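build me a model from this:
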Amino acid sequence: MKKITLILFLLINIAFSQEQDYTNVFSNFDSIQKSSLTYHTNRLITVFNYEFVKSKKDSLREVTMTMKLDSIGKFNLIYIEKQNIDLQAFFTTLLEKIPSVEILNSNNKKAVNEFITCKFKLYPNADVSKLNAAIFEKETDTIKAIKELDIYPSFGNFKKNTNKEKSLNEFNKNITKHIQDNFIYPEYAINNNITGKTFVYFVIEKDGSVEKIIVTQAHPVLHFTGIDIISKLPKLKPGMIDGEPVRVSYGLPLTFRFK
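Sure thing, here's the model as predicted:
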């Protein structure tokens, strides 16, 4: 028994000590969706989680950061909030290992010099094998598009309706009201006449919580309003397929303009 335990211990440590090769991770362009900025940022967050577990840090972290996709397709860290400044070197070093990518923007043209702001959690005890499977698209617990669902997510005050169209309309209406109730135009943007349209993407988990908030397009100072609004969403009733809760992606534009 001791011998088996020792072998398992050695195998685990060998796996943790091996440096992951990400050369081919960000080169899968077999669909428009897989060449989008949000898709690759989502996968990049999974890479962050995988490497965070390997680094053997012992506390859960909630991170908000801004990256820039430069003219040669490299992700660069340009901002991380103060409470996680000790992770700056961790992210910078890891992003240097990620190869250049060719990503399409909303107009299906090559994205260059684009900013991405995201908020996500790093779990020190996450399942490494599941994270690895997600990185290389071999996972079974995939994030579903909202159109794939049998029952759409809903707010706690809304009784789920068997009419899918009505149910989705009600969910969209509640999201819109939440945005209107929590929208604050950034003072810096007002003072500097900054306008634009951002795109906000997030994942509704199986328990109804919201994670992996990603904001793209327009000036990065506008991104933080989107992050703040979605962070304030209440716990939702999750989407369902075949009677089981599933992870669901949802995205919407957020426009900043002066009236």
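
CA only for contacts and neighbour counts going forward, please
Noted.

separation between residue 199 and residue 29?
21 Å (Cα to Cα, to the nearest Å).

neighbour count for the two, which is higher?
residue 199 (19 against 12; other Cα atoms under 10 Å).

one more to line up against the first:
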Amino acid sequence: MKKILFIFILVFSANLKTSAQEYSELYAGLDSISKTNVGSNFYRIFRMINYEYNQINDSLIMDERVVVGILKINSNKKFQFVHINEKNKDIEGFLNDCLSKAPPFPIENIEKGKDLEYLTIKFDLKKYNYEGIKFDEILTRQKEENKTNRIEELDLYPSYGGKPEEFTDKEKALESINIIINKVVRKNFKYPEYAMENDIQGKTITNFVINKDGQIRTIVVYFSHPILQNQALNITEHLPTFNPGIKDGKPVSVNYQFPLTFRLQ
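Here you go, the predicted model:
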């Protein structure tokens, strides 16, 4: 009988018409892909998708959608949905069209790029009132509302338990998050049956955003088989509300990540 081992290391609506020139602004920064942080680059793509979402047919726009799905990279180095949750089937074509407009994703520049074939994602689409707002103002709003900060840029790191001001020591703040993630992983870890039967193993990387309210609303999982990615995403969904990170006296959204290794012996 196979034994299951898991290893985790904690680390740190207006109908606007967009011109070609405006698209270049909308996609600004998408062509500077990080060599290591896949998640951060997808957060920028999500911002673009949120903008596009507010321009489609009004009957398709809801106040909020929670999109969960699997992306696969195609021969043009662009991602497309190969699976999406049932509630968002009606906009799958729209989402793939958005992804096709984004610049190619240069996986050869990313560490372990050869292992980057699928991503499992969860993110929000929200309805915004853009009536009477100029395009450049919309871009500014999108950037501010969806901006994520690197954890090392903060005055106070995100933390768990107590009050944020109690965690002036950054190492103590990170330790408080690592402890709770450790507990959540142990409580909710389950090796997928299909993966066990087919000897599927691997190490996932889970990127998520702790938003200004301390909630986890955006998750990107990669570097493994999609079935393992999905399990890592399910575990991440069980994480509690955190104390948000603080920068210049204000709560901000922060990127965080942890690896999770699935191994059979």
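
and the strands in structure 2?
Along structure 2, the segments classed as strands by DSSP state E run 4-8, 64-73, 79-84, 118-126, 202-210, 216-222, 245-247, 250-252, 254-264.

tell me, the fourth one lands on which residues of structure 1?
Right, the one you point to is strand 118-126 of structure 2. Residues 115-123 of structure 1 are where strand 118-126 of structure 2 aligns, with TM-score structural alignment as the criterion.

buried residues, that stretch. List them.
Applying a neighbour-count criterion of 16 or more other Cα atoms under 10 Å, one finds 115, 116, 117, 118, 119, 120, 122, 123 buried in stretch 115-123 of structure 1.

tell me the spacing between the fifth one and residue 47 of structure 1.
Right, the one you point to is residue 119 of structure 1. Taken as Cα to Cα, the span from residue 119 of structure 1 to residue 47 of structure 1 is 14 Å.

what does the fourth one give?
Using Cα to Cα, one obtains 14 Å as the distance from residue 118 of structure 1 to residue 47 of structure 1.

which ones are touching the most centrally placed residue in structure 1?
Nearest residue to the geometric centre of structure 1 (Cα atoms, centre = their mean): residue 212, 3.3 Å. Residue 212 of structure 1 makes contact with 42, 45, 118, 119, 120, 121, 201, 202, 203, according to Cα atoms under 8 Å, 6 or more residues apart in numbering.

residue in structure 2 matching it?
By TM-score structural alignment, residue 212 of structure 1 lines up with residue 218.

roughly how far apart are its match and residue 123 of structure 2?
Residue 218 of structure 2 is 5 Å from residue 123 of structure 2, by Cα to Cα.

what about the equivalent of residue 207 of structure 2 over in structure 1, how many residues nearby?
Residue 207 of structure 2 maps onto residue 201 of structure 1 when the alignment is built from TM-score structural alignment. By other Cα under 10 Å, the residues close to residue 201 of structure 1 number 23.

who's in contact with the equivalent of residue 149 of structure 2 over in structure 1?
Matched to structure 1 by TM-score structural alignment, residue 149 of structure 2 sits across from residue 144. Neighbour list for residue 144 of structure 1: 246, 247, 248, 249 [criterion: Cα under 8 Å, 6+ apart].

what about 7 Å?
Residue 144 of structure 1 sits next to 247, 248, 249 when contact means Cα atoms under 7 Å, 6 or more residues apart in numbering.

ok, residue 239 of structure 1 next?
Contacts of residue 239 of structure 1 by Cα under 7 Å, 6+ apart are 149, 151, 152, 153, 245, 246, 248.

now do 8 Å
Here residue 239 of structure 1 is in contact with 146, 149, 150, 151, 152, 153, 154, 206, 245, 246, 247, 248 (criterion: Cα under 8 Å, 6+ apart).

what subset of these is buried?
Buried among those (16+ other Cα under 10 Å): 146, 149, 150, 151, 152, 153, 154, 206, 245, 246, 247, 248.

now those in JSON lines, with distance to residue 79 of structure 1?
Converted to JSON lines, these look like this (distance: Cα to Cα, whole Å):
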{"residue": "146", "distance to residue 79 of structure 1": "31"}
{"residue": "149", "distance to residue 79 of structure 1": "36"}
{"residue": "150", "distance to residue 79 of structure 1": "39"}
{"residue": "151", "distance to residue 79 of structure 1": "38"}
{"residue": "152", "distance to residue 79 of structure 1": "35"}
{"residue": "153", "distance to residue 79 of structure 1": "32"}
{"residue": "154", "distance to residue 79 of structure 1": "33"}
{"residue": "206", "distance to residue 79 of structure 1": "30"}
{"residue": "245", "distance to residue 79 of structure 1": "35"}
{"residue": "246", "distance to residue 79 of structure 1": "32"}
{"residue": "247", "distance to residue 79 of structure 1": "28"}
{"residue": "248", "distance to residue 79 of structure 1": "28"}
